[in-house]
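Chemist: With the sequence up front, the predicted model follows.
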Amino acid sequence: MSSPIHHGRVRRSYDTVAEEYRDRIGDELAHKPQDRALLAAVVEQAGDGAPVADLGCGPGHVAGWLAGRGARPVGIDLSPAMVAIARRDHPGVEFREGDLLRLPAADGEFAAAVALYSVIHLTPAELPAAFAETRRVLRPSGLLLVAFHVGSEVRHLTEWWDHAVDVDFHFLEQDTVAGHLTAAGFTVEATLERAPHPREAETRRAYLLARRTG
């Protein structure tokens, strides 16, 4: 399936669940101490007031959290409905519509970027291009935090919270993601894997913190 069609399915699915997603997921960082610690590390290393991209920002809750810790986040999401909610709920933060393979950002625009569970909607063949595009918009030595579900399966949903959808969730192995990051021009500096929290889907989660080389 070609990328335009595949990404269109993802866009339409997230447009469909956008409001409910915000209601169910919008406060998730309150229950995720590891996520908060890693995000805080990104903000600290990026520097006070530094521009930080939130790639696949959804309803903007992570970007809002980053703004509250002194960063200058820019949220980017494929779903227009998600972007509309993010702009409504976080009026002091900038949000843009965009695809991970064609980011609406200038070369070297960001000091850091976070991609929390957004690369899981890319096909495995798209990961190298996505990481190369992320490297493009980062400054030299810029940080990237990537989070994903661990495994090798693909979960296809046709219904999500009683809404009709058509979306795939690609589980990924740490070594695979690390290899793509290295090939794209990053050095992986830290990894973390954890079990799910009680309010999460029952999947193992992995986080890779990588730095742009050169």
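Modeler: That came through fine. Note that the coordinates shown come from a computational prediction; the quantities given were computed from them, not determined experimentally.

Chemist: CA only for contacts and neighbour counts going forward, please
Modeler: Noted.

Chemist: And the helix or strand where residue 193 lies, what's buried?
Modeler: Element membership of residue 193, judged by DSSP states H and E, is strand 186-194. By neighbour count on 16 or more other Cα atoms under 10 Å, the buried set for strand 186-194 is 186, 187, 188, 193.

Chemist: Can you pull up the most central residue in the protein?
Modeler: Taking Cα atoms, centre = their mean, the centroid of the chain lies closest to residue 115, which sits 2.5 Å from it.

Chemist: who are the neighbours in contact with the closest residue in space to residue 193 that isn't next to it in sequence?
Modeler: Counting by Cα to Cα, 6 or more residues apart in numbering, residue 193 lies nearest to residue 206, which is 4.3 Å off, once chain neighbours are set aside. By Cα atoms under 8 Å, 6 or more residues apart in numbering, residue 206 lies in contact with 147, 148, 149, 150, 174, 191, 192, 193, 194.

Chemist: hang on, the last one packs against residue 205?
Modeler: Read that as residue 194. Yes - here residue 194 reaches residue 205: they are 5.4 Å apart, a contact under Cα atoms under 8 Å.

Chemist: Let me see the contact set for the closest residue to residue 47 other than its chain neighbours.
Modeler: Closest residue to residue 47 apart from its sequence neighbours, by Cα to Cα, 6+ apart: residue 71 at 7.5 Å. Contacts for residue 71 (Cα under 8 Å, 6+ apart) come out as 43, 47, 48, 49, 50, 51, 52.

Chemist: Residue 111 versus residue 71, what's the distance?
Modeler: From residue 71 across to residue 111, the span is 10 Å (Cα to Cα, to the nearest Å).

Chemist: where exactly do the strands run in this protein?
Modeler: Using DSSP state E, the strands found in the chain span residues 51-55, 72-77, 94-97, 110-116, 138-149, 154-160, 163-170, 186-194, 205-212.

Chemist: shouldn't residue 156 be in contact with residue 171?
Modeler: No - Residue 156 lies out of contact with residue 171 (Cα under 8 Å); the separation is 11.2 Å.

Chemist: dropping in the other structure now:
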Amino acid sequence: MFTAEGPTVRELAVQALSSTERGYDLLAPTFDHTPFRTPDRMLDACEEALAQTLPTPPAAGLDLCCGTGAAVPLLRRLCRERVTGVDFSAGMLARAAERFRTAADPAADPAADPAVGPAVDFVHADVRALPPALHGSYDLVVSFGAFGHFLPAERPGFFAEVHRALRPGGVFAFPIGAPPRLSSPGWWAAAGFDAVMRVRNALWRPPFVMYYRTFPLGGVRADLEAAGFEVTTQALECFGRRPDGSPNWRLLLARRPA
């Protein structure tokens, strides 16, 4: 499905009837060949915006819900000393570690070349309860394409963990899209998907948490500010603007005060 190298319909069905963690373990071998992977265009736009926005290159970067490591090259180009990826799926981490193994065979993937940036370490953990060893260790934290896996009630705890991971003055950055208009096919597709997932989780255990409309900018900003962040946004102009002039995509920058 999606491409010849992607998952089959049957494989996606098995994933959808598994727990969130087990589902991604199953999807890991073919994940990079699905639309679920963050597009390179989005990663490039965020990297460019961060390079222009950060006053100095960060020493250490952390990718939360890193999956197979799509955003790791971004952090390796931006950061000087250390890059860490965290995910709760052992299968996804195995794929990421295979790609970015510590320069043993840099020819295996250009992004693994030690000349590109610092080496990478991967941590198997739930980002809602980060290991204490990661607290206060990072200048830049990013996350891409994972927030549909957090229920609104989980956001405050998750943001508190990010706050703990950052050094004073550090930044938590991620893209956030404008909500589709009620009259658009995108709104109805997202609403329909969320409705199906709510029915599935009401009738089937274990739950698979994935929703498209549980991460609105207003609520996210309020929860970040309550967690102690100073929040700004920057338009990602390459994705255009809506008829009212607002950007289709923004880079949200949540800074832990120095």
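Modeler: Right, received. Where do you want to start? No experiment lies behind these values; they were computed from the predicted model shown.

Chemist: Between all of the contacts of residue 206 of structure 1, which two are separated the most?
Modeler: 149 and 191 (13.4 Å; Cα to Cα).

Chemist: If we go by neighbour counts, what in the longest helix belonging to structure 1 is buried?
Modeler: Using DSSP state H, we find that the single longest helix of structure 1 is helix 3-25. By neighbour count, with 16+ other Cα under 10 Å as the criterion, the buried positions of helix 3-25 of structure 1 are 6-7, 9-19, 21-22.

Chemist: ok, the residues you listed vs residue 101 of structure 1, which is closest?
Modeler: residue 7 (10.1 Å).

Chemist: before we move on, back to that, for the residue nearest to residue 193 of structure 1, give its distance to residue 81 of structure 1.
Modeler: Using Cα to Cα, residue 206 of structure 1 is found at 27 Å from residue 81 of structure 1.

Chemist: Tell me the gap between stretch 233-240 of structure 2 and the middle of its chain.
Modeler: Put simply, stretch 233-240 of structure 2 sits 18 Å off its chain's centre (Cα atoms, centre = their mean, to the nearest Å).

Chemist: Oh, that last question was meant for stretch 225-235 of structure 2, not what I typed.
Modeler: 17 Å.

Chemist: How about stretch 51-59 of structure 1?
Modeler: Counting by Cα atoms, centre = their mean, stretch 51-59 of structure 1 comes out at 7 Å from the chain centroid.

Chemist: okay, that stretch sits on what stretch of structure 2?
Modeler: Matched against structure 2 by TM-score structural alignment, stretch 51-59 of structure 1 falls on residues 60-68.

Chemist: Compute the first-to-last residue distance for that stretch.
Modeler: Per Cα to Cα, stretch 60-68 of structure 2 runs 19 Å from first to last residue.

Chemist: and residue 202 of structure 2, how many neighbours does it have?
Modeler: The local packing of residue 202 of structure 2 (other Cα atoms under 10 Å) involves 11 other residues.

Chemist: no wait, residue 139 of structure 2
Modeler: Neighbour number of residue 139 of structure 2 under other Cα under 10 Å is 22.

Chemist: contacting residues for it?
Modeler: Residues near residue 139 of structure 2 by Cα under 8 Å, 6+ apart: 58, 59, 60, 61, 166, 167, 168, 169, 170, 171.

Chemist: distance of residue 208 of structure 1 from residue 197 of structure 1?
Modeler: With Cα to Cα as the criterion, residue 208 of structure 1 and residue 197 of structure 1 are 19 Å apart.

Chemist: Tell me which of these two has more neighbours.
Modeler: residue 208 (21 against 13).

Chemist: What is the aligned counterpart of that one in structure 2?
Modeler: Per TM-score structural alignment, the equivalent position to residue 208 of structure 1 in structure 2 is residue 252.

Chemist: Next one: that match relative to residue 83 of structure 2, how far apart?
Modeler: 20 Å.

Chemist: Then residue 25 of structure 2?
Modeler: 23 Å.

Chemist: which ones are touching the equivalent of residue 36 of structure 1 over in structure 2?
Modeler: In structure 2, the residue matched to residue 36 of structure 1 (TM-score structural alignment) is residue 47. Shown in contact with residue 47 of structure 2 (Cα under 8 Å, 6+ apart): 74, 78.

Chemist: now with 6 Å?
Modeler: Residues near residue 47 of structure 2 by Cα atoms under 6 Å, 6 or more residues apart in numbering: none.
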